[in-house]
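Asker: Compute the structure for the input listed below.
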Amino acid sequence: MIHIVGAGSGDVDLITVRGARLLEEADTVVYAGSLVNPEILTTYTKSGCKVYDSARMTLEEVLDVLLTAERAGEKVVRLHTGDPCLYGAIREQMDALDAAGVPYEVVPGVSSFCGAAAALHAEYTLPGVSQSVVITRMAGRTPVPEKESVASFAKHGATMVVFLSTSYLEGLREQLLEGGYAKDTPAAIVYKATWPDEKVVRGTVDDLPQMASENGITKTALILVGGFLGTQYDRSKLYAPDFSHGYRAAKTGGAPHAD
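Answerer: All right, here's what the predicted structure looks like:
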């Protein structure tokens, strides 16, 4: 069994209990060295555990380490940043393990987009403002399908979380404005969410390149855009006195509601 584990968004304590236990038991760990907080390894791995940094490895080299260790009867962890399902390049690893007949499990983690919201004291889904969250990235060396451009998503006016795009802020601003966001739409950049050196910068869509340059942010940051960063929203009906649902009757005679 190979365990594909989400390390969480950065803070050592934000790995799951299961993920921490698997690291403590592991004989071999291959971790995403460019993104995973190395203190997670020193905190949880045991003496003698073999640790490999995949930032310096190809897919084939990663697989060779994983399969060799698993076939030797070792407990193996493939450690990814955040939650493996987002920009983790795990599909190709799982397909290779399937082809090799090696069992594996995926252990979820706390994504950095959750850590960024926590750092901002923000809620992505605010009544009357936005009920959808678009998680995307700018095209770089890895292309983005044309129908999934930032501009096309921006047309919806939903909350947007942009990964892997700190180097493309001029282009990001252009696409956000092209898609329909106003220049003064609230925006934020969260550098290394939940890490000890976390930094939060607030501004507007029009300010994004300046926000990054003035704060020396060039990588390892999320860009967040939308009205959820503003001050106006509707109160949730779930806790409104005049709203009934399956667990509580309205205080002022409101009719039962299915939501």
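Asker: hey, let's count contacts and neighbours off CA atoms from now on
Answerer: Will do.
Asker: quick one, strands of the stretch 1-150 of the chain?
Answerer: Here the stretch 1-150 of the chain has its strands, by DSSP state E, counting those that start in this stretch, at 2-6, 28-31, 50-53, 76-80, 104-107, 133-137.
Asker: Past the helix or strand hosting residue 201, which element shows up next along the chain?
Answerer: Per DSSP states H and E: residue 201 is located in strand 199-204. Once strand 199-204 ends, the next helix or strand along the chain (criterion: DSSP H and E) is helix 208-214.
Asker: Once you drop chain neighbours, what's closest to residue 190?
Answerer: residue 200 (4.7 Å; CA to CA, 6 or more residues apart in numbering).
Asker: And the one you found, how far from residue 212?
Answerer: Distance, residue 200 to residue 212, using CA to CA, to the nearest Å: 10 Å.
Asker: now swap in residue 17 and tell me
Answerer: Plainly put, residue 17 is 35 Å away from residue 212 if you go by CA to CA.
Asker: Counting neighbours, go ahead and name the busier of the two.
Answerer: Neighbours per residue (other CA atoms under 10 Å) separate residue 17 from residue 212, with residue 212 holding more: 22 against 9.
Asker: to compare against the first, here's another:
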Amino acid sequence: MPRFALKIEYDGGPFCGWQRQAGGQASVQQALEEALARLEPGEHRIQAAGRTDAGVHATGQVAHADLAKDWDPFRLSEALNWHLKPAPVAVTACARVDDSFQARFSAVERRYLFRIVARRAPVTQERGLVWQISRPLDPEALRAGAARLVGLHDFTTFRSVLCQAKSPVKTLDEITVEEMPYPGGAEYRLRFRARSFLHNQVRSMVGTLERVGAGAWSAEDVTAALNARDRAACGPVAPPQGLYLTGVGYPVDPFAG
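Answerer: Now for the predicted structure:
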């Protein structure tokens, strides 16, 4: 069966997350599988690079699907986008790939973005797409706290109790912090890069770093929380609406060319 890689963008607000749920709650996976069934009747199961939680968005999710017909990739993406309407899900790229390609297990890197907006007035145009706080943060303090998390660590403190990963030890390759103007306030964009992440790891780290940027925690407090290897030592967990899966890296980019 021909295998296709799909690059997917979605607003996670209306969904219970990426993964199909037994209870019938709307999921991104379900929306895509139902669109595939409109093209090729029957049951479809697709696999994604990351199982984003309820309310989390994506601009660069990757999934693979096996189909009966050897579709032209452009025609397949166009047909899927037609049948995905009106769900806030879009296939932005499609490529025919080798049978050995797996969206999840072939990935060597995942990239996330977290957007924080600091202003007093309610956010209207991007409501549900950012985490709004009322007071500005210190970007240098954010960077100092973030530096304590980069590298190989036991991230038990920043791991959900529901996490099913075999080990809490991960290598966080990079965190960058960018401050930019936002109407009536400021926006802070935190970018994370690693081979893989634990369940709720990014949101847990962002919640802790927000405390550092607000002056309630120090960079040393971040190190102490990390070394505690205790979920109770984590700061508040940031809400899902500011989080985006922005990209997945592979040894060979399936969408190149």
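Asker: Superposed, what's their TM-score?
Answerer: Between these two chains, after superposing, the TM-score reads 0.28 (TM-score structural alignment, normalised by the length of the second structure); 137 aligned residues with a CA RMSD of 6.7 Å.
Asker: which strands and helices sit next to the strand holding residue 201 of the first structure?
Answerer: For strand 199-204 of the first structure, the helices and strands in contact under the criterion 3 or more CA pairs under 8 Å, 6 or more residues apart in numbering; DSSP states H and E are strand 186-191, helix 208-214.
Asker: Next, count neighbours for residue 152 of the second structure.
Answerer: Neighbours of residue 152 of the second structure (other CA under 10 Å): 11.
Asker: Thought residue 171 was touching it, still the case?
Answerer: Yes - counting by CA atoms under 8 Å, residue 152 of the second structure does reach residue 171; the two are 4.1 Å apart.
Asker: Now residue 190 of the second structure: closest residue in space, sequence neighbours ignored.
Answerer: Counting by CA to CA, 6+ apart, residue 190 of the second structure lies nearest to residue 177, which is 4.7 Å off, once chain neighbours are set aside.
Asker: so that neighbour sits right up against residue 192, yeah?
Answerer: No - assessed by CA under 8 Å, residue 177 of the second structure is found out of contact with residue 192, at 9.3 Å.
Asker: Name the residue in those two with the higher neighbour count.
Answerer: Neighbour totals were compared for residue 177 of the second structure and residue 192, and residue 192 leads with 22 against 17 (other CA under 10 Å).
Asker: Mind checking what helix or strand follows the helix or strand hosting the more buried one in sequence?
Answerer: Per DSSP H and E: residue 192 of the second structure is located in strand 185-194. As assigned by DSSP H and E, the chain's next helix or strand after strand 185-194 of the second structure is helix 201-213.
Asker: Check which helices and strands that following helix sits against.
Answerer: Checking 3+ CA pairs under 8 Å, 6+ apart, helix 201-213 of the second structure ends up next to helix 139-147, helix 219-228.
Asker: can you redo the ones you listed as TSV with distance to residue 47 of the second structure and mean neighbour count?
Answerer: Listed next are those as TSV, based on distance: least, CA to CA, whole Å; neighbours: other CA atoms under 10 Å:
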stretch	distance to residue 47 of the second structure	mean neighbour count
helix 139-147	31	20
helix 219-228	32	18
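Asker: would JSON lines of those with distance to residue 76 of the second structure be doable?
Answerer: As requested, those are exported to JSON lines (distance: least, CA to CA, whole Å):
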{"stretch": "helix 139-147", "distance to residue 76 of the second structure": "41"}
{"stretch": "helix 219-228", "distance to residue 76 of the second structure": "45"}
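Asker: out of those helices, which comes closest to residue 74 of the second structure?
Answerer: helix 139-147 (40.4 Å; CA to CA).
Asker: Can you check what angle separates that closest one from helix 201-213?
Answerer: Per axes from the mean of the first three to the mean of the last three CA atoms, to 10 degrees, the angle that helix 139-147 of the second structure makes with helix 201-213 is 140 degrees.
Asker: what's helix 139-147 of the second structure packed up against?
Answerer: Against helix 139-147 of the second structure (3+ CA pairs under 8 Å, 6+ apart) you get strand 169-182, helix 201-213, helix 219-228.
Asker: circling back: residue 211 of the first structure versus the residue nearest to residue 190 of the first structure, what's the distance?
Answerer: Residue 200 of the first structure is 10 Å from residue 211 of the first structure, by CA to CA.
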